[in-house]
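Enquirer: quick one, fold the following:
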Amino acid sequence: MALKVELKPHERIIVGNSVITNTDQRARLLIDGENVPILRERDILTPETADSPAKLVYLAVQLMYISPDPQTQHGTYFNLVRDIVTAVPSSWPIIEGINNNIMSGDLYRALKEARKLIAYEDKLRDQYKATHPNGDVSSAA
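Expert: Okay, the predicted model is just below:
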């Protein structure tokens, strides 16, 4: 089944191992292929923007998703999730969902689950800020 993508002016998208940058006008693409990783710019994290534990997990899953050999990222990923579950045991159900998708080879779904981990981390951070208005948030999640 083909994927229809509409790109804003100058928006980028990753298709396979290529970055495609749109020109100065909106564009519609029809992408047809099997098991080709596709990421829109808004879904891409870089090492510079992965500034929290959950975002680092997302980045590791993203690298698995776009890599021809996803297993090269497994060590990094599992070290990161071990640290998160140790610090925040309540994150386990989300981590388990990510793990199940990674192990079954559905890395796109694992990426979607990793987004939930970022949202959960944000929620915990917001709760911490609400109860500790003058506290340091860097250790909250």
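Enquirer: could you use CA atoms for every contact and neighbour count after this?
Expert: Fine.
Enquirer: what about Ala27, how many residues nearby?
Expert: When neighbours are defined as other CA atoms under 10 Å, Ala27 has 14 of them.
Enquirer: and the residue lying closest to it once chain neighbours are set aside, how many residues sit next to it?
Expert: Among residues not flanking Ala27 along the chain, Leu7 sits closest, at 5.2 Å (CA to CA, 6 or more residues apart in numbering). For Leu7, the count of nearby residues is 19 (other CA under 10 Å).
Enquirer: wait, isn't Leu7 in contact with Asp24?
Expert: No - using CA atoms under 8 Å, Leu7 is not in contact with Asp24, being 10.1 Å away.
Enquirer: sorry, back to before: list the contacts of the residue nearest to Ala27.
Expert: Listed by CA atoms under 8 Å, 6 or more residues apart in numbering, the contact partners of Leu7 are Asn22, Arg26, Ala27, Arg28, Leu29.
Enquirer: second input sequence below; structure requested for side-by-side comparison:
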Amino acid sequence: MSLKIDLRSGEKVYVGNSILTVASDERSTIIIDGTLPVIRENDFIHQEQATTPLLSLMHAVQMHYLVPEQYSVSSIFHVYLSTTWENSVSISSAMKLVSQGELYKAIRVLKDVLKIEAR
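Expert: As a prediction, the model looks like this:
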């Protein structure tokens, strides 16, 4: 199954351990065939942005999703176990998905929690 992404000029997409940047002055459409993990720049949490436990957890899950050989599941659970969570049902659901290897689904659950906390 192909993934079609429309990107603005200068926008980045994280594909595995690589970063794809749109170099044209116009919008671009890319189509990705295969199973490489993909995260758009506006959804990606950088290490320096991970200033709360939830953002740290999101960053750890994203990094394991993108580069599993460099970031372990144990680092995700270390972040998870080091904090008492307010939104524990959603966080527990995300961690269950991590343990099942459903990292992209876990990222989506954590993204929803981030939206709730932002309100």
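Enquirer: out of the contacts of Leu7 of the first structure, which are buried?
Expert: Those of those that meet the buried threshold are Asn22, by 16 or more other CA atoms under 10 Å.
Enquirer: and which of the contacts of Leu7 of the first structure is nearest Arg12 of the first structure?
Expert: Asn22 (6.2 Å; CA to CA).
Enquirer: what about the strands in the first structure?
Expert: Remark: strands assigned in the first structure by DSSP state E are 3-7, 12-15, 18-21, 27-31, 38-40.
Enquirer: hmm, back to that, residues that sit against both of Leu7 and Asp24 of the first structure, list them.
Expert: Counting by CA under 8 Å, 6+ apart, nothing touches both Leu7 of the first structure and Asp24.
Enquirer: sorry, back to before: now the contacts of Leu7 of the first structure in JSON lines, with distance to Asp106 of the first structure?
Expert: Below are the contacts of Leu7 of the first structure laid out as JSON lines (distance: CA to CA, whole Å):
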{"residue": "Asn22", "distance to Asp106 of the first structure": "28"}
{"residue": "Arg26", "distance to Asp106 of the first structure": "30"}
{"residue": "Ala27", "distance to Asp106 of the first structure": "28"}
{"residue": "Arg28", "distance to Asp106 of the first structure": "26"}
{"residue": "Leu29", "distance to Asp106 of the first structure": "24"}
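Enquirer: ok, the most centrally placed residue in the first structure - contacts?
Expert: Ranked by distance to the mean C-alpha position of the first structure (CA atoms, centre = their mean), the top residue is Tyr58 at 3.2 Å. By CA under 8 Å, 6+ apart, the residues touching Tyr58 of the first structure are Leu45, Leu111, Ala114, Arg115, Ile118.
Enquirer: what's the counterpart of the fourth one in the second structure?
Expert: The reference is to Arg115 of the first structure. Using TM-score structural alignment, the equivalent of Arg115 of the first structure in the second structure is Lys111.
Enquirer: report how many residues lie close to that match.
Expert: Look at Lys111 of the second structure: counted by other CA under 10 Å, it has 16 neighbours.
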